[in-house]
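In: fold the following, please.
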Amino acid sequence: MRIEFSEFVPRPVEQVYDFFKTPADWVRLYGLVGEVKNRGDGWYAVPLKRFPFPLVAKITTLEPSRLVRWQLGGFWRGTGEVRFVLKPGGVQVEGYEELEARWLPGLSRMLERLFMEREFQRIWSLGWSRLRSGEAASTLSDS
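Out: Take a look at the predicted model:
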């Protein structure tokens, strides 16, 4: 499954970038639903609401306030990236996340369409909404 996005966020690029620097920061976008676990060597297990398996991810490319790329492991496999483009009044965040369930290769596409794609779209939508409203920023200051 591939989720693509291009979202305008009316905040300074540095503030938006802070939410993507490590997988441990991602929970600020959609809310903490469990403990983020550092698995070492840059890998983090990030709990996901409505999913029994965490998103295990590692940052592979980090260009401050410009680009973040990651790799997924564990139950999920895939890649993703966000690019930050300065715009008047904020930043345009463009990118994608491509993932599949590693252990279900034959059923993966069908299950993705029926059960997972909508939930991952919802998670990303919640994150964009929280960034725009400032709710995610208040979470950042609490941590």
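
In: when you work out contacts or count neighbours from here on, use the C-alpha atoms and nothing else.
Out: OK.

In: in the strand or helix carrying Val16, what's buried?
Out: Using DSSP states H and E, Val16 falls within helix 13-17. Neighbour counts using 16 or more other Cα atoms under 10 Å place 13, 16-17 of helix 13-17 among the buried residues.

In: please provide the structure for the following sequence as well, for comparison with the first:
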Amino acid sequence: MNEAAKTYWENYWGDKERPETVSAWMFGDSPDELAQLVIEKKKTATCSAHILYELENEPLPTTEDYSVILNSQEEPVAIIKTVKVEIVPMDEVTEEFALAEGEGTYEEWKAAHVRFFKQELKEVHRSYSEDMLLVCERFTLIDVKK
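Out: All right, here's what the predicted structure looks like:
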């Protein structure tokens, strides 16, 4: 976590006991636009490729996780808390979940995610498939940086 995110996190909690699990990250293709959707409470879900957690030996998200959302300049803009995590094949993601990502219709969501995952997987010498597993997260907005 960079210094700006760490300072924001610490200032948000002040003297209160802080949760142990926090990370700082930005959304994939268009971090500024997606962070703004979170701030506007239009985006309450996100997903990522399960295989990338395996390849990077990263733990899967849990409902104990908090995240500092960064913009494209790696500046903190909000804090979210993960409230639900499911592993779902790409071709079984529901329209309701896709709409919760706040990025348009189900068809727009799918086209954007197919494009994004194909590129992301190509970088690690893997191929996209319709039944690839996704880590689907629901989250709630905790704070917006003033």
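
In: any idea what the TM-score is?
Out: The TM-score (TM-score structural alignment, normalised by the length of structure 1) is 0.28; 69 aligned residues with a Cα RMSD of 5.0 Å.

In: ok so, going back, point out the other helices and strands that the helix holding Val16 of structure 1 packs with.
Out: strand 76-87, strand 90-101 (3 or more Cα pairs under 8 Å, 6 or more residues apart in numbering; DSSP states H and E).

In: now these in a markdown table, with mean neighbour count and distance to Pro23 of structure 1?
Out: Formatted as a markdown table, these follow (neighbours: other Cα atoms under 10 Å; distance: least, Cα to Cα, whole Å):
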| stretch | mean neighbour count | distance to Pro23 of structure 1 |
| --- | --- | --- |
| strand 76-87 | 19 | 12 |
| strand 90-101 | 19 | 13 |
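
In: ok, which of those comes nearest Ser125 of structure 1?
Out: Across the helices and strands packed on helix 13-17 of structure 1, Ser125 of structure 1 has its closest neighbour in strand 90-101 (12.8 Å, Cα to Cα).

In: can you list the residues that contact the closest one?
Out: 1-13, 16, 72, 75-86, 108-109, 112 (Cα atoms under 8 Å, 6 or more residues apart in numbering).

In: biggest helix in structure 2 by residues?
Out: helix 106-123 (DSSP state H).

In: and the next element down the chain from that helix?
Out: strand 133-144.

In: and that following strand, what does it pack against?
Out: helix 31-39, strand 45-49, helix 50-55, strand 76-89.

In: now name the helix or strand holding the residue nearest to Tyr44 of structure 1 when sequence neighbours are not counted.
Out: What sits nearest to Tyr44 of structure 1 in space, not counting adjacent residues and going by Cα to Cα, 6 or more residues apart in numbering, is Asn38, at 4.6 Å. According to DSSP H and E, Asn38 of structure 1 maps onto strand 37-40.
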